[in-house]
Every structure is written in structure tokens, then in C-alpha cells.
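In: Got a sequence here, can you build the structure:
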Amino acid sequence: MMPWNLDIRAQACRWGARRGRSSRGEPLGRARWRARAALARVRGPAAEEFRRRGFELVPCDLRVGPVSVRARLELDRRRVLFDPASLAELREAMRWAGLDRPADPLDLVLAHELFHLFDPGCPDELAEAAAHMFATELLGLDYFAGTLDEVQREFRRSGGGTRAGGWLGRWLTTLCILVLACPAVADVLLVPLDDRPANLLFVRQIARIGGVEVVVPPRHLLGRFLRSGEPGAIQNWLRRTAEPGDTVFLSADMLCYGGLVASRAAAVSQEQALDRLETVRELAATGVTFEVFAAVPRLSLRTSEAQAPHERKLAEWATKPGNPPPEDVPAWAVEEYLRVRARNLAVLLRLVELARERTIARLVLGQDDSHATGLHQLDQERLREAMKGNRSVSLVSGADEIAMDMLAGWIARRAGVQLAVRLVYSDPEAAERVPPLESLPLDRMIRDHLALAGARVASAGPADVELHIQVPLAKPWTVPEDSHRPDAEAFVAGVLQAMNGGRRVAVADLALVNRMDPFMAQAVIDRVPLWHLEGFASWNTPANAAGTAVAQLVVHRVAQAGGKGWSLHRLLESEKTHQAFLLARMIDDYGYQTLVREQARPMAAGLPPDPDPLLNLYGPVGLQIRVELIGWARELYQRNFRGQTVCLEPLDRKARLGPMDLEVVLPWPRVFEVEARLDLRLEPTDEPCRTPGKAGLNPRP
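Out: Got it, this is the predicted structure:
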């Protein structure tokens, strides 16, 4: 027997390298580390480990349509379900491959499930490889029986017969097992704008809905609020992690300055920032693909602590570029402000050059919080001039949602899907108006985000999805009076009518800035089956909310329409992440931003933005938020979501929403946002999607 960490690992990585991976085996090393971490917790056979933890082993039929499932963990019931018929098929596959040494199929699947008990993260390709390594070591094997099904199916399809044709079949099968053991799919890497939920958690969730798992730097390298990220360490991480064939979604602001907040400060010189971009050129030359996003600076910039008292006056002055600087602002503060803007513009222009040279495959420049007039308009004019004739560069309105849209577009292109989306405005005349904090008219802004996400507007003919948009109110900064209720309820009635008509619907509520319209939210809770929406968002700026809804609807349709080759596990993970994302928007955008946050503000008043972590000054605030929000969310879930069914379209089977777990934290020392870490269980059923009942409550085939 050859131990995994010797000959088999070397063979797997050599063959993996021929399929586009580097021979240094970085993803394989990560999988092996996870397998070893799980092995360190084992004291006996898998069956004993489960029983010792109070689990019952239950034989039952787990087949879902044409899909055969060998085992499934039920954590809430402390059960491990296994399918004897599927285990018999596995034993036959082992014999077919000439690998029928004494290994009980039940032991194999229990070892596999035990790994997922110890390592409960998303079951992506890396986790599955780690699970196979774990089972191999635990059972003393030199092969991965879990990969046999696909090998057998492919060999039979190619005419190899039912027993693989002697030594050639066994050699080919063993070779395929070794190749499949090494994750051969190129990695998707993300260097986010910062570690706020919208830039890190949301992007990973959008990827997971689309069936992709992204690799990110260790969180401590991304900084936290006023503590900048570590560009040097991130450069080193990229050099270690990115390999030929990988795609990197890269925030230039993180790489050059240490994040969005740091990009507004004067600490990094122009020379330093430009020099850090050379990492992109260096890695692109090795075959790494870069899709880069960068923020065009807003008018309000805190360039240093000394400049902070003058920040607001400088921002007001910058709205009128022709006026002289304010007399009561020191000349050095004005110069520092202009120097930061000039530095950032120089970096953006260099990025445009790199895109023209094809060093960067795609570049998206997003205008951070905007104003109708100002210095940022001059920056945009310079950038548009430099961009002329270069279709790989886009200039759009927004910042925090751009990574989500770019990744959604990448997933859609890879799947060969371009959605047609019909835009339905609550007030069609508002489509030509510029929303608050944005730089482009509403309709243009949404079309740009659809294009980033690989979709198009359905101006005529059938549409794949309808995006219903509640447009910004005349006073978007304050909660509306009761006179707005009829308009909000009419908007929701239109959404419900479309769903009952069998159309797929997503919702972007742009009525208010940085909170959900309470009248719309309550009408949705009371009347709309939220779990059947394709996308839903209402957080922060209009571009943030619209871009988030666009990204979600695109990746969900890719998963549902293009996931026919996916495993049941992958489909369930995609759909449960989609449902968790929908629910989190209601919990965060409405429950927190509209209901709870105002109550928390007095508790946080006077607390410093850079508190000593040992003093835990924000602890009481966070605890109060957590108690109120989690209680509200659990009640909402039990009343409206628990037990509802959703459709897994590729299987034509329903799945039922089970238990929900929720944790809420303050990601930064402020009450501006929360991070809702939500997980829920999705239980497959044998019930087909197309059952008699109210139209629109099952997605159309």
C-alpha cells in the first residue's frame, strides 16, 4: 500500500498539472491540511465515532429521481442516513475497477460523512478531495472509491464494456481516480475591497449560489475599518496562491492602498501604489487571468486625522471645481486632498493602460458615492478619454456591489448563459432621473450592472426574469409617512401578480437610502412568498441594492437552468445559499437597518472608531443588537419560511426548508452595518415541482 503523502500524491499532482494545475499542488496541499486536521480528532472507526457523538445509523432509500445518494447527515436529528442499494452499486463499481480489496462500502461512506461532520464548510471540490483523503487514511486504502461512479459511466459511454476490458480498463480507471483526486478545476481567487459583508461574505455567497467556491486571503490581511489592509502580504499571498489558469477578481484599492477607507488617505505615495500594480503584470505573464475593479474617489475624503475637521468643507468645495478653496481651511489640507485625488487618478489611468495591453482581462471602474457636480466628474472625463476604443473597460455607478456583478458575469459566461431581464419600474418616469449618491440615470445604472453580470435588458419578447424596481422616493433619507403606504402596497401587488402569472421575479427596493421601505417590507412579509424570488435587496445606495439583486438573480438562474450536470449536493448547497441570502436581506436590510439600528445608535454614541479591543467597548451594543435581531428573525423564519418548499429545477424535485441557524455580529466598530451569518437546512423530497396549486409558486419549467 502506498501512503497518500508519497507516491499517489506525486502522481495525482503530475497528472493534475497536465490538466492545467501547477505541479506544486497548492490546492491539493490545502485539501490535505483539512484532511489531517479532521484525522487528528478521530479515535476509532467512523461508525464508533458517530455513535460516540450520539448519532444513529439509519438505513433508508435516499434516491432522488435519477440521482443516487449514498448517505446524508441529519445534524438536527443526530442521524446518519445511508442507502443500502447505493452501497451495493458502489461495491459493484469497486469490483469493476479491479479495486475490490477488503473495504466495506458502508465504512467508506461513513468515513466520508465523518469528515463533513468535522469540517462543516461548503462541500466544494476542495472539500470533497479532502474528504476522500480523510477516508483513504482512516481506512488504510490507496484509492478513492468515491470517484468511481463517474469514471465507470464515462468508460461505458466510450464503449469500454461493463468490466473495463482487463488491464487497460483498470489502468485507465486508476489513472482517472488519481486525476479526479487532485482538484483540476482552476481556482477563482478574490482580493476584496475590504472585509465588510458586502465585499467578502456577499461575494462568496453569490459564488456559492453559482456553484463556485472562491479562495480569499486570510481575513486579518484585509484590515478592519481604520486599520488598513496589508498590500505587501497580499502581494505575497497572490504569488503563493495564484497559478496558471486561475482567475483573480482583484480590488485595486486593496492591492494599492489597503482597502476603500485607506484609498481615501494620504499614507500611501503615488510611487508605492503604482509599484504594487506590477504584481498584476508579473502574475499575468504566467497565465493568471485578472478581472480588476477599482473605485473612482468620492468627494468626501478623510486624507489624515489632521485633515478630518476640514473633511466636510472640502467635500462641499469640491462640488464646485471653479471656486477658490475655503478661506478657513489650511492650504496644506487642500493640497493633501488634491494630492490624494491625483494619486488615485494616476492609478486608475495605469489600470486602463494595463487593460489596453491585455495584462488585465477586464477592468471595471466604479464611481463611489457621487454628486451631480464636482471634481469626480473631471476624473471621469479623463478616464473616458483614456478608455476610448477599449471594450474591456467599463465605468459604472457604484462600488461595493461590483465584485458580485463581475463574478456573476464570469459564472454566466462560463455556463454559456445570457439572461434576458425585463425592468419593471414603480414609476417609469424615474428611470431617467439620477438617483441619490449616484452619477448616472437610474435606467442606465441598472443596464450597466446587468451587462457586468452577463445579462441583457429584454425590451421586447419573452424575458427570463422580471426585475421589479421600487424607485427612490423624493425624500430618500428619512422613513416615509403613512401616506406612502398605498404606493408601496401597489408595488408589492405588481410583484405578486407577476409571480402568480408564472413569471420569475426579482425585487430591488431603492426607495430609501441605507434601509428598506418599511411599508414595502411588511407587505412582502404578509403577502409574497419570498422564497420564490430570484433576487432581493434593499441595502445602502441604489447602485448597491440594484447590483446585488442583479448578481443574485443571474447566478440563481444559472444554477437552476444550467445545473443539470451538478450533483445533488451541489444543487442543495446552491439553493440553500440562495434562500439564506434572500432571508438575510430581509433580516439585515429591513430587520436591522430599518427597525433595530436606530435603537442601537444611542448606545454607541460617543464610542471611539478605533477602540482598544481589550476594553470591548462595543460588546454591549453588539449583544443588544444580536438579542433583538436574532429573536425577530427566528420568529419570522418559523412563521413564514420553515416547512416551505422550493424547486430544484434540474431534478424536477422539491426541497423543504428545515431548521435555521443565525449569528449576528458587528463587523466593524460602528453600528452602520451588521454581518448576518445565516445557515439553513434544505431537505430534498420525492415530490415533483409541477404539482397542482396556485400559479407562480413553483418556478416554471
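
In: CA atoms for contacts and neighbours, from now on please.
Out: Will do.

In: For the helix or strand harbouring Gln599, enumerate the helices and strands it packs against.
Out: With elements taken from DSSP states H and E, the one containing Gln599 is helix 597-604. Other helices and strands packing on helix 597-604, by 3 or more C-alpha pairs under 8 Å, 6 or more residues apart in numbering; DSSP states H and E, are helix 619-636.

In: How far off centre is the helix it packs on?
Out: 24 Å (C-alpha atoms, centre = their mean, to the nearest Å).

In: Alongside the first, I'd like the structure of this one:
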Amino acid sequence: MVRILLLPLDERPCNARFPAMMAEECGGYELIMPPRELLGDQKQPASVEAVAQWLKENFGGCDYAVLSIDMLVYGGIVPSRLHQLGAEQCRAQLGLLRQLRAEHPQVKIFAFSLILRAPAYNSAEEEPDYYETYGARLCRLGVLRDKRERGLASRPEAEELRALEQELPAAVTKDFCGRRAVNHAVNERAVELLHENILDFLVIPLDDCAEYGWAAAEQRALRAEILQAGESGRVYLYSGADEVGCVLTARAVNHSRGRTPAVYLQYSSVYGPLVTPKYEDRPLGENLKWQIAAAGGRTAASPEAADLILMVNAPTAGGERMAEAGTKGERWDASYAGCRCLPDFVASLRAYLGEKPVALADLAAANGGDDELMRMLAREGLLPRLASYAAWNTAANAAGTCIAHAMLRERAAERSLFTAHRILEDWAYQADIRQRAAELAKSVGCTLDRGEGENQLAAFAQRELEQYLARWALPGPACIERVGFPWHRFFEIDLSLKSAR
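Out: Below is the predicted model of the structure:
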């Protein structure tokens, strides 16, 4: 039995449950994770002292360790955006990794540490309170400063930058930039620990990023340090965040098996690999290669040379033109109709089935599945034959989850409960039920209030999901145990399934 210790990014299902559900289907692997109560609650950070103690107590009994540095240092992903820690305080917390390496040299350590995001909208749900008022302008400030540093700012942009710097309150800019500097110092220290062989592999994902901005500038600085250290083969920087725990768990499994799975990519559109998805900084085709490599695999030049096929339902337009799940297909950008042929894509998927394990990364829209494609597959009875599926949140989140799960499954011919889980949440809930639940809440004056109102909305979501199970043949067979709202919002659910066998 190979034992993998996982310190997740936070307590949400995507970080704390998805890897465990995948590992259950793997066979011969045990995933060791902290108890839920140790992991904090959205803006409430986990106790880093308790996390450190848990690591000390459990590290020696594992073969691999997948570690979120954001959890270790700040107590989670949202606390990484809110803390008032100093750089030396954070570096001291990272000293635990040196101690663990010295005491347990046999453990392979795969770590990840995020580049702090700067969303392009006003909301304090996951950011400091001032982001409710100044968020979009802080994001724009980063874009303009980055362009100026690269010598790409036009004269109007230079004037806009000067005006923004005067307009934003000095205290807000100081707090925001100060925290970014501390988090950047933590990432620099993580690279140093990799170079010192305290870590074996490191991913530095860019969370909710773009071509220009704060994250892009910090990525360039880190990239220069990585190149100088000669470590570009062991430190990967690419778009992503919440899927990385799954990806590095797959890397541990592949390493233990001595395998480098070959993945053939087939896109729904000729534009697919060239489009830069919303919330990301590079073309989709390049980010997929980084994720496959981070999971311990490689791309294949042909289906015949591949161990598995990844069907990529890709966006045909990037940035703000990229579709959002839950909006009607006829309201999507015209390129979705004119620049992809879904019947051909479905025919190709069907032809691969039985020859190779086939996974579907449904990335055409942000934040949920493509209803048109999924109904086509369901009507032809193809959903139960998928080795893996994902469509949640960003393209990187969904693709990384799908790649990791497909690699982890040794017996792809068997139906997967986790695949059913993803189809129900990513397609049924996120692309359909989520919007209707929000409308219901508004019409009856019900809220996600941690009380009876939330229970009523969870019951509604469960009934609607059960109708999907009854109508469409899904992998499984499965039955729904419960539905919850982990952060008391409609954006995601905590869905519990069990086998109906």
C-alpha cells in the first residue's frame, strides 16, 4: 500500500474531497489528510500551529507528501489574501519543511504555492473589505504597471496609470502591495527550498490571472530566479489553483508506478488550443501541456501512441467573449456555432471508446458544462462510458481535475462514481440548477443563511439532481446522499454520492 499525505489548499470539496474520491478508485493507495475541523472556514484561517503539528505526527508514515504552502503558511487560500504576516514570519513557518526533510529523507515532497490573485471586479467575498470598492481599480493598476514595466503602455494608459495612483487611497495600495510582496517572498523561498532539495517538485500556479497584471509581473520575476537556479525542469508556473492538489496526487501515483502516461489531445475546434480562456494567461493548448506534465505525464503525437484520449471541448473565444455556463447557447459568441462542429467531435469521441480510455474536459464555457454537448452525449448513451469528466470553474480547474482522475484510474472500463459526481455537479448543477436555485431563493425570499432557508434550497437542488439521475444514464450507478453549500453561496455544492449497487 502506497501512502500519500495531502495537505490541501483549503476545506472546500474541490481541495479536500476530490483527491480522496479519486484515490478511492485507484486501488493500492491510501490518502492521508487532516481532519476537516483543522482546515479553517473560508476567511477564518486554519491554525498553522495545529497544521504543523499534524504534519509532524503523520509525515513519517507516508511515501509521498503533496503540500499546499498556502495552507502551511497562511492557513488557506482566502487567508493568503487577508493576512497581516511579515516575510520573516512566513519564512520561519517554512522552516518546518527543512525539519521534515531531515527527519524523513525517504518521503518525496511535491509542493505548490500560489501567486496571489487580483480579480478584475469589486467583491470582498474572498478578498479584503476594501476590494468591495476598489477591486476593479486595483486590478487595473496592476495591468497598467505591468505594461509600463514591459515598455508596452500607450500614452493614454500612462496617463490612466498616473490618475489611478493618485485616486486610490494610499492605505489601500500599501496594504495590497505589501501583502503581495510577502507572498512573493514566500514563493521565492519555496524556489530556494526546491534548489536545496528540501522539495522534490514545485508548482507555482497563477490563480485567476491574465496576460498582464500583478501575477504576470511576479511570474516573470520568479521565472528569472528559477532559470538562474537551473531548476526550470522541477518548478512549473502555469494557470490554475484549486485543481493542483489533484494533479500532484496523480504525479505521486504515476511516480510510484514508474509510469509516464501519454495523453492525446483532440479539440472540438481548430481554434481550441490557441484561445486564451477567461481568468488565464496563456493559450489553452499550452496550459494543458503544463498540467499533463505536472501530473507526471506527457502529450502523445497520435491516438495510437497514447495511453488515454483527452477530448477537449474548447472555447472558441477568449477573455470576456468566452461563454459562461448557465447562459443560453444562442447568447454565446457567434464563433461557438461557426467555429466548431459538435457532431464531428461526438463521432470522434465515440470512435475512440473501446480502444482507449476517453476523458472529456468540457472547457467551452467558464463555471460549468456545455449543455448542448452533454445532451448530445446523453442521448447517445455515451456518458457512462467516459473514463473522466470535469467542467467546473476555470478551464484550468476543470482540465487539471479531469487529467488527474483519468491518469489515476487503472481500470477505466469500470464505471466511476467520481465521474458521475462531476457530471452531476459540473453539468446538471452548475449549468442549470444553480441558476434556478438562485431564482427560487429570490422569489420566496429564502437565503443561504446556515439555517432552514439553506436546508430548503439544498433539498431543492437534491431533487433536481435526482431528476437528472433518473433521466440520463450516468456512470455509477449512483444515488445522492446529501447536498450542501460549503461556503454558503450558490457557486458550488458539497455533493455526496454513494454506489447504488
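
In: I'd like the TM-score for the two structures, please.
Out: For this chain pair, the superposition-based TM-score is 0.85 by TM-score structural alignment, normalised by the length of structure 2; 461 aligned residues with a C-alpha RMSD of 2.6 Å.

In: hang on, the earlier thing: and the helix holding Gln599 of structure 1 against structure 2, how far off on average?
Out: Here helix 597-604 of structure 1, set against structure 2 after superposition, deviates by a mean of 3.5 Å using mean C-alpha distance after the TM-score superposition for structure 1.

In: Return the angle between stretch directions for that helix and helix 619-636.
Out: If you take axes from the mean of the first three to the mean of the last three C-alpha atoms, to 10 degrees, helix 597-604 of structure 1 sits at 160 degrees to helix 619-636.

In: Which residues does helix 597-604 of structure 1 contact?
Out: With C-alpha atoms under 8 Å, 6 or more residues apart in numbering as the test, helix 597-604 of structure 1 has contacts from Tyr618, Val621, Gln624, Ile625, Arg670, Val671, Phe672.

In: quick one: which of those residues is nearest Ala93 of structure 1?
Out: Each of the contacts of helix 597-604 of structure 1 was checked against Ala93 of structure 1 using C-alpha to C-alpha; the closest is Ile625, at 53.3 Å.

In: Quick check: the gap between that closest one and Ser538 of structure 1.
Out: 20 Å (C-alpha to C-alpha, to the nearest Å).

In: The two - which one has more neighbours?
Out: More crowded of Ile625 of structure 1 and Ser538, by other C-alpha atoms under 10 Å: Ser538, with 31 against 22.

In: aligned partner of the more buried one in structure 2?
Out: Using TM-score structural alignment, the partner of Ser538 of structure 1 in structure 2 is Ala391.

In: what residues are up against its match?
Out: Applying C-alpha under 8 Å, 6+ apart, the residues contacting Ala391 of structure 2 are Ala361, Asp362, Leu363, Ala366, Asn367, Gly368, Gly369, Ala398, Ala399, Arg422, Asp426, Trp427.

In: switch to 7 Å and redo it
Out: Ala361, Asp362, Leu363, Asn367, Gly368, Gly369, Ala398, Asp426 (C-alpha atoms under 7 Å, 6 or more residues apart in numbering).

In: Could you do Glu113 of structure 1 as well?
Out: Glu113 of structure 1 touches Leu73, counting by C-alpha under 7 Å, 6+ apart.

In: any idea which element it lies in?
Out: Glu113 of structure 1 is part of helix 105-118, with elements assigned from DSSP H and E.

In: corresponding residues in structure 2 for that helix?
Out: So helix 105-118 of structure 1 sits over no part of structure 2, by TM-score structural alignment.

In: cool, stretch 213-227 of structure 1 as well?
Out: Going by TM-score structural alignment: stretch 213-227 of structure 1 matches residues 30-44.

In: Helices along the stretch 301-450 of structure 2, start to end?
Out: 335-338, 342-352, 371-379, 395-408, 417-422, 434-444 (DSSP state H, counting those that start in this stretch).

In: Looking at these, spot the one closest to Arg98 of structure 2.
Out: It's helix 395-408; of the helices of the stretch 301-450 of structure 2, that one is closest to Arg98 of structure 2 (C-alpha to C-alpha) at 28.2 Å.

In: Contacts for that closest one, please.
Out: Here helix 395-408 of structure 2 has contacts from 22, 26, 239-243, 246-247, 250, 253, 277, 291-292, 295, 359, 361, 363, 366, 387-392, using C-alpha under 7 Å, 6+ apart.

In: likewise stretch 189-199 of structure 1?
Out: 200, 214-217, 219, 222, 224, 247-251, 253-254, 259-260, 400-401, 667, 675.

In: Select only the buried ones of those residues in ChimeraX?
Out: To isolate the buried members of the contacts of stretch 189-199 of structure 1 in ChimeraX, using 16 or more other C-alpha atoms under 10 Å:
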select :200,214,215,216,217,222,224,247,248,249,250,251,253,254,259,260,400,401,667,675
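
In: All set, thanks.
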